[in-house]
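[1] sequence first, then the predicted structure, then my questions.
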Amino acid sequence: MTDSKKFDRRSFMARATVGGAAAAAGTALAAPAIAQDMPNINWRLASSFPISLDTIYGGATELSQRLQEATDGRFRIQVFSAGEIVPGLDAINAATDGTVECAHSVGYYNWGKDPAFACGADLPFTFSARSKNAYNYQGGGIENYNEFLEKYNLISFPGGNTGTQMGGWYRKEINSLSDIQGLKIRIAGLAGRVLEKMGAVPQQLAGGDIYPSLERGTIDAAEWVGPYDDAKLGFHKVAPYYYYPGFWEGGPTVSFFFNKGKWDELPDVYKSLLKTCCQAVDSNMLAKYDMKNPTALKELVGEGAQLRSFNEEILTAAYQASNEVYAELSAQNESFKTQYEAMLAFRDDWYLYQQTAEYTFDTFMMIQQRNGVLAQSEG
């Protein structure tokens, strides 16, 4: 090879560096140009939850953070806790009328306005968190709910799940249906109507009023969420019997509700990002509860909480009462009927399949836990 054709490393490196710098500069210039096409948007979100309940309230702050990061700060949602703009139970209405652009709430808080709101959250004896997730994302649940919400100027996407909730705190044991007669229990929405059919006296109380009401005996029992959230409110100190399961909330979906007019104004890329961020929050909230609840329950029992399960007599009566309520609501409200009937076929197939692999595996592993072998290492 002649000297003139020898590889000139120094010259090549100089040219590569200049070219690389130019390419990098071109990339650096292009990014702001793309970002400049994305509008600056500032929304307000009304949460139905207090800041102290960090897991369920935190779903809204997580959405805000994810969205801000994905848009380089151009789409911001400012989160307000219950009571800062509107009372927690009015958050959905605030999104409907445009007081805020969006809300983070549970649909059954609005069941008195329209029973069909409850279908997007939870109905007694319908779904677990996992089956509700399957129904929402693959079974048409989100689309069915949004078809109903159009009349209220809303569009909604799931934004969290607590998993099956506990059945609440009781000042006395509940051993039979007679123990429910006249029982004054703090319980919200559709579940209250079911328990009323069983002879209970449902009470609608804000979270901050529950403890003093239990302490004074103004109410006999109260349901809230589950071990992690319940421990923060100290119910075990005044009502020691902790029952399960909360059959009225087998898989309660917490949702983001967006004002439909504001949603329609968004560029398609922002709509896509919002839906993606909502789904991430939906998944992450359940994971947080699944991680925090076991430890919290052990701590509650260590502090004197007495675990009890509702017996079959009570659960069967509650199931029958729920079906009576559904029949009544379906006869009165076409939107409720449409959504409820869509759930039924999905629910039937789900629990048929669950009797095979999942149930058998979980049951076997629970037996090992009760035998005390899961925490043992081999060898």
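    Arrived safely, thanks for sending.

[2] could you use CA atoms for every contact and neighbour count after this?
    Fine.

[3] distance check, the spatially closest residue to residue 275 that is not a sequence neighbour against residue 257.
    With sequence-adjacent residues excluded and distances taken as CA to CA, 6 or more residues apart in numbering, residue 275 is closest to residue 157, at 7.0 Å. According to CA to CA, to the nearest Å, residue 157 and residue 257 sit 7 Å apart.

[4] what do you get for residue 187?
    23 Å.

[5] what sits against the closest residue to residue 105 other than its chain neighbours?
    Nearest residue to residue 105 in three dimensions, chain neighbours excluded: residue 48, at 5.2 Å (CA to CA, 6+ apart). By CA atoms under 8 Å, 6 or more residues apart in numbering, the contact set of residue 48 is 57, 81-82, 87-91, 103-106.

[6] ditto for residue 183
    199-201, 219-221.

[7] top of these by number of neighbours, please.
    residue 221 (28 neighbours; other CA atoms under 10 Å).

[8] wait, doesn't it sit right on residue 168?
    Yes - Residue 221 is in contact with residue 168 according to CA atoms under 8 Å; the separation is 7.0 Å.

[9] quick revisit: who has more neighbours, residue 187 and residue 257?
    Between residue 187 and residue 257, counted using other CA under 10 Å, residue 257 has the larger neighbour count: 30 against 21.

[10] so the more buried one belongs to a helix, correct?
    No - assessed with DSSP: H, G, I helix; E, B strand; the rest coil, residue 257 is strand; it does not lie in a helix.

[11] was I right to think it contacts residue 155?
    Yes - using CA under 8 Å, residue 257 is in contact with residue 155, at 5.8 Å.

[12] count of neighbours near residue 359?
    Using other CA under 10 Å, residue 359 has 13 neighbouring residues.

[13] wait, what's in contact with it?
    Contacts of residue 359 (CA under 8 Å, 6+ apart): none.

[14] just say helix, strand or coil for residue 236.
    helix.

[15] for it, which non-adjacent residue is spatially closest?
    Per CA to CA, 6+ apart, closest to residue 236 is residue 305, 5.6 Å.

[16] got a list of what that neighbour touches?
    Here residue 305 is in contact with 236, 240-242 (CA under 8 Å, 6+ apart).

[17] repeat that with 10 Å
    169, 235-243, 297-299 (CA atoms under 10 Å, 6 or more residues apart in numbering).

[18] dump the residues you listed to CSV, plus distance to residue 62 and neighbour count.
    Output for the contacts of residue 305, formatted as CSV (distance: CA to CA, whole Å; neighbours: other CA atoms under 10 Å):
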residue, distance to residue 62, neighbour count
169, 30, 30
235, 28, 26
236, 30, 21
237, 32, 16
238, 33, 19
239, 33, 23
240, 34, 21
241, 34, 22
242, 31, 28
243, 31, 20
297, 25, 18
298, 28, 12
299, 27, 15
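
[19] and the comparison structure, right after this:
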Amino acid sequence: MTDQIITKTETAPVKSSRRKFLKAGGLAAGAAAVGTFAMPNVSRAQTVTLKMQSSWTASDIFQEMAADYCTRVNEMAGGRLKIDLLVGGAVVHPFSVQDAVHTGVLDACHTVTVYWYGKHKAASLFGTGPVFGFNAEQGLGWIYNGGGKELYAELVNDILKLNIVSFFAMPMPTQPLGWFKRPLRSAADIKGLKYRTVGLAADLMQSMGMAVAQLPGGEIVPAMERGVIDAFEFNNPTSDRRFGAQNVAKNYMLGSYHQATEYFEIMYNKQKFATLPKEHQAILQYAAEAASSANYWKAMDIYSKDLQELKEKDKVNIIRTPKDVFEAQIKAWDGIIEQLAKDPYMKKVMDSQKAWVKRVVYYETLNAADYVTAYEHHFGKMQG
């Protein structure tokens, strides 16, 4: 993660009289008239186009969210910097985008860190790590203000020696436990299931007795149809519904500790990024922050609509994950944390997260309104 790009402009107080003001205005008007001849529009030949591939299928809501980011870059750059967005698999496999950006095959990608966690398990700590009590919005706070971006830079630049620079965006809502042919009644029902997930969540579910397959989104339904897996999670009601999860399972279990704090990684080839003007580097960074909000607002609207469609139109059973599954997950995380902490770098990352959570979540939780009580006052007992 690069340090924030900050442009500082200092101005000195200026004394002026009405006469000076009128005189200066006349000179400025003349200069503006001359400028129409002296300053032609920038040639389109000078436009820099960056080739970006996502890890998402064309129909996934995540591809729309990647496009939201690209639109902001293209419009803010006024035609002098453009991102050409490709779907997952257009150039390389969705899980291979980091390698392609590192080597320069791609200029950029839109992905999640967990897709390259095979290089170093610490990648999963930046989005799909142990649940210490913080949500994704608070997790982005840690990345931008709690030391996360510096720790991320240490991982990719110092430990892995990767030729990349990344920005993070979109605080993802908690990911559902997923889709099951038969609903889980207790944690005991987990044992023996063949389940799709990714990253440290795979370690978590394996420790709870599942057999785990790590697959990109586009391969999940075919694997379910062939019997390679018999349960899975991906991310959210919209993505899941669009790739047809409701056609291969009818029990959708909401709530889990397996992936409760994730966000997109928007990655650039570091050498390519360094060749761009400072103002274009700033646009790439700040567009990520703008898209982060826009993506989340879109998610609140469309995820909730699709959940209702799954329930009412597709006749899916919407079920809250049993409490003892949460309890089994958090205990399983304890064992994984103990193993991860044997690596000094990963211990440093988790210690940083814990320090952030202890302070920030304490404030937010004690201060938050009891929204469930307010909801049930107006709409009745929450079902599920």
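    Received, thanks. Bear in mind the structure is a predicted one, so any value in this text is a computation, not a measurement.

[20] quick check: TM-score for this pair?
    Scored against TM-score structural alignment, normalised by the length of structure 1, the superposed chains reach a TM-score of 0.86; 354 aligned residues with a CA RMSD of 2.6 Å.

[21] returning to that earlier point: now for the contacts of residue 48 of structure 1: which two are most distant?
    Farthest-apart pair in the contacts of residue 48 of structure 1 is 57 and 90; separation 15.4 Å (CA to CA).

[22] so between these two, which is more surrounded?
    residue 57 (23 against 20).

[23] element containing the more buried one?
    Using DSSP states H and E, residue 57 of structure 1 sits within helix 54-70.

[24] residue in structure 2 matching residue 229 of structure 1?
    By TM-score structural alignment, residue 229 of structure 1 lines up with residue 239 in structure 2.

[25] do residue 353 of structure 1 as well
    Per TM-score structural alignment, residue 353 of structure 1 is aligned with residue 363.

[26] pretty sure that match is in contact with residue 138, am I right?
    No - taking CA atoms under 10 Å as the definition, residue 363 of structure 2 is not a contact partner of residue 138, at 11.4 Å.

[27] contacting residues for residue 121 of structure 1?
    105-109, 132, 145, 158, 161, 249, 251-255.

[28] now residue 53 of structure 1: how far from residue 337 of structure 1?
    Counting by CA to CA - residue 53 of structure 1 and residue 337 of structure 1 are separated by 33 Å.

[29] about what we covered before: could you check how far the match of residue 229 of structure 1 is from residue 76 of structure 2?
    Look at residue 239 of structure 2 and residue 76 of structure 2: by CA to CA, they are 28 Å apart.

[30] do residue 280 of structure 2 as well
    For residue 280 of structure 2, the distance to residue 76 of structure 2 - CA to CA - is 9 Å.

[31] quick check: longest helix of structure 1.
    helix 268-302 (DSSP state H).

[32] counterpart of the strand or helix carrying residue 42 of structure 1 in structure 2, which residues?
    Secondary structure assigned from DSSP H and E places residue 42 of structure 1 in strand 41-47. The aligned range for strand 41-47 of structure 1 in structure 2 is 48-54, by TM-score structural alignment.

[33] who touches residue 90 of structure 2 in this structure?
    53-55, 57 are the contacts of residue 90 of structure 2 under CA under 10 Å, 6+ apart.

[34] now, which of these sits nearest residue 202 of structure 2?
    For those, the nearest to residue 202 of structure 2 is residue 55 (18.9 Å; CA to CA).

[35] and that closest one, how far from residue 99 of structure 2?
    13 Å.

[36] so what's in contact with residue 221 and residue 168 of structure 1 at the same time?
    By CA under 10 Å, 6+ apart, residue 221 of structure 1 and residue 168 have these common neighbours: 185-187, 235, 239, 241-242.

[37] residue 229 of structure 2 against residue 249, yeah?
    No - Residue 229 of structure 2 is beyond contact range of residue 249, at 11.4 Å (criterion: CA under 10 Å).

[38] shared neighbours, the two?
    Common contact partners of residue 229 of structure 2 and residue 249 (CA under 10 Å, 6+ apart): residue 221.

[39] aligned counterpart of residue 76 of structure 1 in structure 2, please.
    Using TM-score structural alignment, residue 76 of structure 1 pairs with residue 82 in structure 2.

[40] just residue 141 of structure 1 next, same as before
    Matched across to structure 2, residue 141 of structure 1 falls on residue 148, judged by TM-score structural alignment.

[41] repeat for residue 59 of structure 1
    When structure 2 is aligned by TM-score structural alignment, residue 59 of structure 1 is paired with residue 65.

[42] OK, contacts around its match?
    Residue 65 of structure 2 is in contact with 71, 110, 170, 264, 291-292, 294-296, 298-299, counting by CA under 10 Å, 6+ apart.

[43] would you list those residues in TSV and tack on distance to residue 224 of structure 2 and neighbour count?
    TSV is the format used below for the contacts of residue 65 of structure 2 (distance: CA to CA, whole Å; neighbours: other CA under 10 Å):
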residue	distance to residue 224 of structure 2	neighbour count
71	35	18
110	26	31
170	28	24
264	26	24
291	33	23
292	32	23
294	33	16
295	29	21
296	29	18
298	29	13
299	26	22
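
[44] from the residues you listed, which is closest to residue 219 of structure 2?
    Distances from residue 219 of structure 2 to the contacts of residue 65 of structure 2, taken by CA to CA, are shortest for residue 110, at 18.5 Å.

[45] can you show me the strands along structure 1?
    Under the criterion DSSP state E, structure 1 contains strands at 41-47, 75-80, 102-105, 154-161, 168-170, 184-186, 201-203, 221-222, 241-244, 253-259, 306-309.

[46] using a markdown table, please lay out those strands together with distance to residue 20 of structure 1.
    Converted to a markdown table, the strands of structure 1 look like this (distance: least, CA to CA, whole Å):
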| stretch | distance to residue 20 of structure 1 |
| --- | --- |
| strand 41-47 | 36 |
| strand 75-80 | 33 |
| strand 102-105 | 45 |
| strand 154-161 | 44 |
| strand 168-170 | 65 |
| strand 184-186 | 67 |
| strand 201-203 | 70 |
| strand 221-222 | 67 |
| strand 241-244 | 64 |
| strand 253-259 | 45 |
| strand 306-309 | 67 |
